[in-house]
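Asks: Quick one: sequence and predicted model below, then my questions.
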Amino acid sequence: MAVEADFLRRYDQAQIAAGRGGGDSALRHLTSWKGFVEACAEGYDDVISEYFEDLSVRDAIECGLAEASLRELAGYEEYSRAVQAVDARFREIATVPIPLAHPEKFSWWHHVVPRAGGEEFAADLKRHFGVTIGIVGSG
């Protein structure tokens, strides 16, 4: 995907303005989001705190997509479509809802988890949210 330099620069500025730091480009965020979603497709195999940390890349992407000044730039629509494609894949994989104390404070991707994961992730979900997911092999 070719994204204009101006879009990338302004995306980075939006991240800095939101207090997210800088240096991680829109393309790096998209690559990270894709990698995370594929890890979920295989069965997320880490602890719950890392899962929510991994979701922060999607929060960063949303910060950029929500920035009104980016919407007019060349590359915005292409980037947005690429994110939507990964989001659609995540929606297919993460189908188990989790109860959140204040769901209105979180975007949709925080409301669900993959239907399968490693033993520790599954145990964390059961302990913290009372939900059960399938367990993938550990070897």
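Replies: Good, I have the coordinates.

Asks: Please make it C-alpha for all contacts and neighbour counts, starting now.
Replies: Fine.

Asks: For residue 117, which residues are in contact?
Replies: Contacts for residue 117 (CA atoms under 8 Å, 6 or more residues apart in numbering) come out as 40, 42-45, 133-136.

Asks: how does it look with 6 Å?
Replies: 43-45, 135-136 (CA atoms under 6 Å, 6 or more residues apart in numbering).

Asks: same check, this time on residue 131
Replies: residue 125.

Asks: check which helix or strand covers it.
Replies: Here residue 131 sits in a region with no helix or strand, counting by DSSP states H and E.

Asks: Likewise for residue 85?
Replies: Going by DSSP H and E, residue 85 is in helix 76-93.

Asks: Which helix or which strand is home to the most centrally placed residue in the chain?
Replies: The structure's the chain has its C-alpha centroid closest to residue 58; by CA atoms, centre = their mean the separation is 3.2 Å. Using DSSP H and E, residue 58 sits within helix 48-66.

Asks: and that helix with helix 76-93, angle?
Replies: Inter-element angle recorded for helix 48-66 and helix 76-93: 150 degrees (by axes from the mean of the first three to the mean of the last three CA atoms, to 10 degrees).

Asks: Show me what counts as buried in helix 48-66.
Replies: In terms of neighbour count (16 or more other CA atoms under 10 Å), helix 48-66 has its buried residues at 48, 51, 54-61, 63-65.

Asks: ok, structure two:
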Amino acid sequence: MNQRTANFQEAFSSFIEASGRWRDTTPEALLGRWSKFVDDCERGYPHDVEDYFNDLTSRDSLERALNSVELQVFPEMSQLRARVKGVDSRFRALLIPDAFPGVPEEFWWARGMVNSGRKRFVEDVRREYRLNLIEIE
């Protein structure tokens, strides 16, 4: 890791920590958390609905970083943006769009709901939000 990359990592982590996130504050860790969440959703989300919304916070944190003025000075942001976009496209393909129309459109990942999951998740979503998802065994 060169000095410029180290500076980016440090600046990114400081920004994320200042927003209240206490773990997965490096670019790689945060992107990894988002990617793992999407992997889980592709296989059928295996946890409860509370965990689902908690896991979505990784994308919220990435969005804040991608839009932060102070991090735009780092060339590494364009690479991170491209990698996030790749994971995002996988997630978008899984969504029931506009499941939560009260959420602003720019937060599309929270406005939609994955269309399938494991039994516990599917039952939680049906009970809490009256959305019918595909149950994956």
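Replies: Yep, it's here. Remember, predicted model here, so these are calculated numbers, not experimental data.

Asks: how close does residue 74 of structure 1 get to residue 29 of structure 1?
Replies: According to CA to CA, to the nearest Å, residue 74 of structure 1 stands 18 Å off from residue 29 of structure 1.

Asks: More neighbours: which of the two?
Replies: residue 29 (18 against 14; other CA atoms under 10 Å).

Asks: Which of the three states applies to the nearest residue to residue 8 of structure 2 once chain neighbours are set aside?
Replies: Excluding the flanking residues, the one nearest residue 8 of structure 2 by CA to CA, 6 or more residues apart in numbering is residue 74, at 6.3 Å. Under DSSP: H, G, I helix; E, B strand; the rest coil, residue 74 of structure 2 falls in the coil class.

Asks: Show me what residue 74 of structure 2 lines up with in structure 1.
Replies: Structural alignment (TM-score structural alignment) places residue 74 of structure 2 against residue 73 in structure 1.

Asks: number of nearby residues for its match?
Replies: Neighbour tally, residue 73 of structure 1, other CA under 10 Å: 16.

Asks: need the contact list for residue 2 of structure 2.
Replies: So residue 2 of structure 2 contacts nothing (CA under 6 Å, 6+ apart).

Asks: what helix or strand does residue 123 of structure 1 sit in?
Replies: Going by DSSP H and E, residue 123 of structure 1 is in helix 119-129.

Asks: Report the next helix or strand after that helix in sequence order.
Replies: Assigned by DSSP H and E, the successor of helix 119-129 of structure 1 is strand 134-135.

Asks: if we can go back for a sec, any chance of a PyMOL selection covering the buried ones in the contacts of residue 117 of structure 1?
Replies: Command for PyMOL that selects the buried part of the contacts of residue 117 of structure 1, burial taken from 16+ other CA under 10 Å:
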select buried, resi 43+44+45+135
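
Asks: Filter the contacts of residue 117 of structure 1 down to the ones also in contact in structure 2.
Replies: Using both residues aligned by TM-score structural alignment, their matches' CA atoms under 6 Å, structure 2 keeps these contacts from those: 43-44, 135-136.

Asks: if I look at the residue nearest to residue 117 of structure 2 when sequence neighbours are not counted, how far off is residue 102 of structure 2?
Replies: Spatially, and ignoring its direct neighbours in sequence, residue 117 of structure 2 is nearest to residue 44 (3.8 Å; CA to CA, 6+ apart). The gap separating residue 44 of structure 2 from residue 102 of structure 2 is 25 Å, by CA to CA.

Asks: With residue 76 of structure 2 instead?
Replies: Here the criterion is CA to CA. By it, residue 76 of structure 2 lies 34 Å from residue 102 of structure 2.

Asks: Could you do residue 133 of structure 2 as well?
Replies: 20 Å.

Asks: Looking at the two, which is more packed in?
Replies: Neighbour totals were compared for residue 133 of structure 2 and residue 102, and residue 133 leads with 19 against 8 (other CA under 10 Å).
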